[in-house]
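Asks: sequence unknown, structure follows:
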C-alpha cells in the first residue's frame, strides 16, 4: 500500500529524523514530503541535507524549502554571514559544514536550489513551509517569500470558528482553495502543544524540534503520527535554538 507522510521541521536534528524514519518503516513505495527548515539549530544540519539527498535518490521525496534553508543557501553561495541568521542557528550550521569539501557544498547548493516552495498533490492537498495570502491560492501569490515566512494563515485558522463548515459564508476564502493544507514554520509548542495540530483544514507538523520539542511525521491519509524523542535528550551537550 502506497503511503504519504508529511515530516515537520528538523533544524539540524539528524538523530531525531532517523528516529522518525525508523518509526514510519518507510518502503520504496512511500512518498515523503518534508516541510522545510532542515538546518539551523542542532549540530548536524549539513548531515541532514546529505541524508535527504541520499533518500531522494532511493524513494520519492519532496523537500519543500523553508526560510532557514533559504538563508543557508545564501551563505553557501556567497560566504556572507548575516547576523540575524548567525544568531538563529546559523553558527551551528556553519560548524556542521567544517569537514565538507567544496564539491560537497556545491552538491548541497544544487539540491537547495531545486527545492520547491510548495507542492500540490492529485487530491488538491497543499504542502508548504509557512503559508500564503492570495485569496485565489498559491499560484496568485505575488511575493514568493510568503511561502516560507507567512504566519497569518495558521493564525487565522486558530481563531476561526471551527463549528462552521466549508459551505458557510464566513468560512475563510483562502482555505476554500484546497482540500487540506500542511505546514511547518510555527512550532505547536508555542501553544504548549507537543503534537501536530489541526485547525480548520490545516495541519501543522512543526512540533518544536528547533527548541525543546520533537520531529514529527504524519500519515496524511490516516492522520496517524510518529515522533522522535525530545531534541535536548538526543543532543544533551547542545542548546539548540533558545
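Replies: Yep, that arrived. Quick caveat, the model's predicted, so the values are computed rather than measured.
Asks: alpha carbons only for contacts and neighbour counts from here, please
Replies: Noted.
Asks: Which stretches in the protein count as helices?
Replies: Ranges of helices within the chain are 14-24, 45-56, 67-78, 83-85, 91-96, 102-113, 146-149, 152-159, 231-234, based on DSSP state H.
Asks: Could you export these as TSV, including mean neighbour count?
Replies: TSV is the format used below for the helices of the chain (neighbours: other CA atoms under 10 Å):
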stretch	mean neighbour count
helix 14-24	19
helix 45-56	19
helix 67-78	19
helix 83-85	12
helix 91-96	20
helix 102-113	15
helix 146-149	22
helix 152-159	16
helix 231-234	18
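Asks: JSON lines please, covering these and showing distance to residue 135.
Replies: Output for the helices of the chain, formatted as JSON lines (distance: least, CA to CA, whole Å):
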{"stretch": "helix 14-24", "distance to residue 135": "34"}
{"stretch": "helix 45-56", "distance to residue 135": "33"}
{"stretch": "helix 67-78", "distance to residue 135": "22"}
{"stretch": "helix 83-85", "distance to residue 135": "31"}
{"stretch": "helix 91-96", "distance to residue 135": "36"}
{"stretch": "helix 102-113", "distance to residue 135": "27"}
{"stretch": "helix 146-149", "distance to residue 135": "13"}
{"stretch": "helix 152-159", "distance to residue 135": "11"}
{"stretch": "helix 231-234", "distance to residue 135": "37"}
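Asks: So for residue 193, which of those sits nearest?
Replies: helix 152-159 (12.9 Å; CA to CA).
Asks: by contact count, what packs against the closest one?
Replies: strand 197-199 (3 or more CA pairs under 8 Å, 6 or more residues apart in numbering; DSSP states H and E).
Asks: hmm, 10 Å instead?
Replies: strand 180-183, strand 197-199, strand 202-204 (3 or more CA pairs under 10 Å, 6 or more residues apart in numbering; DSSP states H and E).
Asks: before we move on, back to that, relative to residue 212, which of the helices of the chain is closest?
Replies: Among the helices of the chain, helix 231-234 comes nearest to residue 212, with 5.9 Å by CA to CA.
Asks: Residues touching the closest one, excluding its own?
Replies: Contacting residues not belonging to helix 231-234 are listed as 10-16, 42, 208-215, 228, 238-240 [CA atoms under 10 Å, 6 or more residues apart in numbering].
Asks: A further structure is provided below for comparison with the first:
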C-alpha cells in the first residue's frame, strides 16, 4: 500500500536526512512531503538541495517553502544577504554554496522557485510550513509570507481548551477548515519534547534538527514516526543553530 510521509525541518543536516530515509525505506509509490526549511544551520545546505532534487526524480515529492528557504532563494537571486538570515544559520548556507558553479546555482534557484507555499490533499489535509491567519484558509492570506512565519495557528492549537466542542461558537474557525494540518517551523524542543506534537488536529513535525533535536519523518496514516540520531551528534564539530 502506498504511504505518505511528512518530513520536518532539515536545516542543512544531510546526514540526518539520509539516516531517516534509510529507516523509512520509501517505495516507488510512496509520497514524500517536505515541510520546508531545508537550509541554514548545519554545513550541508547546498548538498541537501542537491539530494532533494535527486529524490524528486525517484519518488513523488512535494516541497513546501520555509522562511529559511525564502531567505536563501532571495540571496541566490542576487539580493544582499539579510543580516537576520546570516545570524540565524545563513552563514553556513553561504559557505556551503561556495563550491557551486553559477550554472549549478541556477538549477537550485529553479528548484526554490518551484517550492509550494502549501498543499491540500484529497483528504482535506493541509501541509504548510508555519501556519495561516485568515479565517478562510491560506488561499485568502493577505500576506504570502504568513504561510512561512505564522505561529499563532500552532499556539492556538496547543492551548485549546479540550472542553470546547467543534459545534461551539468558541471553537476556532481556522481549525475547522481542514481534517488535519501538518506544520514545521516551531521546534517541539521549545516545549521540552523531542517527538512530533499534536494540538487538536494540528501535527508539528519540526523536532529541532536545527538545534539539539532530531529529524523526523511521520507516516500520516498511522502516525508512526522515525527519527535520526540527535543531529549535533552527526556533526560533532559544528554548532548548527545552537549558540
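Replies: On my side now, so go ahead. Values in this document were obtained by computation on a predicted structure and should not be read as measured data.
Asks: TM between them?
Replies: Put the two chains on top of each other and the TM-score (TM-score structural alignment, normalised by the length of the first structure) is 0.98; 242 aligned residues with a CA RMSD of 0.9 Å.
Asks: Same list (the helices and strands packed on helix 152-159 of the first structure) but as a markdown table, adding distance to residue 87 of the first structure and mean neighbour count.
Replies: Converted to a markdown table, these look like this (distance: least, CA to CA, whole Å; neighbours: other CA atoms under 10 Å):
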| stretch | distance to residue 87 of the first structure | mean neighbour count |
| --- | --- | --- |
| strand 180-183 | 24 | 24 |
| strand 197-199 | 28 | 16 |
| strand 202-204 | 25 | 23 |
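Asks: sorry, back to before: tell me the buried residues within the contacts of helix 231-234 of the first structure.
Replies: Using 16 or more other CA atoms under 10 Å as the burial test, those include 10-16, 42, 208-215, 228, 240 as buried.
Asks: Residue 177 of the second structure and residue 29 of the second structure: what is the separation?
Replies: 28 Å (CA to CA, to the nearest Å).
Asks: Next, format the helices and strands packed on helix 152-159 of the first structure as JSON lines and append distance to residue 121 of the first structure.
Replies: What follows is those, written out as JSON lines (distance: least, CA to CA, whole Å):
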{"stretch": "strand 180-183", "distance to residue 121 of the first structure": "10"}
{"stretch": "strand 197-199", "distance to residue 121 of the first structure": "19"}
{"stretch": "strand 202-204", "distance to residue 121 of the first structure": "15"}
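Asks: Residue 184 of the second structure contacts residue 210, doesn't it?
Replies: No: counting by CA atoms under 10 Å, residue 210 is not a contact partner of residue 184 of the second structure; they are 11.7 Å apart.
Asks: hey, what's in contact with both of the two?
Replies: Joint contacts of residue 184 of the second structure and residue 210 (CA under 10 Å, 6+ apart) are 9, 37.
Asks: ok, residue 70 of the first structure - contacts?
Replies: With CA under 10 Å, 6+ apart, residue 70 of the first structure has these contacts: 36, 37, 39, 112, 113, 115, 145, 148.
Asks: Now the first one: closest residue in space, sequence neighbours ignored.
Replies: Right, the one you point to is residue 36 of the first structure. Among residues not flanking residue 36 of the first structure along the chain, residue 66 sits closest, at 4.3 Å (CA to CA, 6 or more residues apart in numbering).
Asks: Quick check: the one you found touching residue 148?
Replies: Yes: using CA under 10 Å, residue 66 of the first structure makes contact with residue 148 at a distance of 5.1 Å.
Asks: anything in contact with each of those two?
Replies: Common neighbours of residue 66 of the first structure and residue 148 (CA under 10 Å, 6+ apart) are 35, 36, 37, 117, 118, 128, 129, 130, 184, 185.
Asks: Report how many residues lie close to the spatially closest residue to residue 61 of the second structure that is not a sequence neighbour.
Replies: Closest residue to residue 61 of the second structure apart from its sequence neighbours, by CA to CA, 6+ apart: residue 32 at 4.8 Å. When counting by other CA atoms under 10 Å, one arrives at 23 neighbours for residue 32 of the second structure.
Asks: Pull up the gap between residue 32 of the second structure and residue 48 of the second structure, please.
Replies: Counting by CA to CA - residue 32 of the second structure and residue 48 of the second structure are separated by 15 Å.
Asks: repeat for residue 198 of the second structure
Replies: Distance from residue 198 of the second structure to residue 48 of the second structure, counting by CA to CA: 27 Å.
Asks: Nearest to residue 136 of the first structure among the helices of the first structure would be which one?
Replies: Among those, the nearest to residue 136 of the first structure by CA to CA is helix 152-159 (13.4 Å).
Asks: Now that closest one on the second structure. Mean distance?
Replies: Taken against the second structure, helix 152-159 of the first structure registers an average deviation of 0.6 Å after superposition, with mean CA distance after the TM-score superposition for the first structure.
Asks: what range in the second structure matches that helix?
Replies: The alignment of helix 152-159 of the first structure onto the second structure (TM-score structural alignment) covers residues 152-159.
Asks: Residues contacting the matching stretch, please?
Replies: Applying CA under 10 Å, 6+ apart, the set of residues contacting stretch 152-159 of the second structure is 130-133, 160, 172, 174-175, 181-186, 197-204.
Asks: Spell out which residues sit in contact with residue 149 of the second structure, please.
Replies: Per CA under 10 Å, 6+ apart, neighbours of residue 149 of the second structure: 66, 67, 68, 129, 130, 131, 132, 185, 186.
Asks: pretty sure the fourth one is touching residue 6, no?
Replies: No: contact status for residue 129 of the second structure versus residue 6: not in contact, 11.1 Å apart, counting by CA under 10 Å.
Asks: circling back to that earlier point, after alignment, which residue of the second structure pairs with the residue nearest to residue 36 of the first structure?
Replies: Using TM-score structural alignment, residue 66 of the first structure pairs with residue 66 in the second structure.
Asks: Many thanks, we can stop here.
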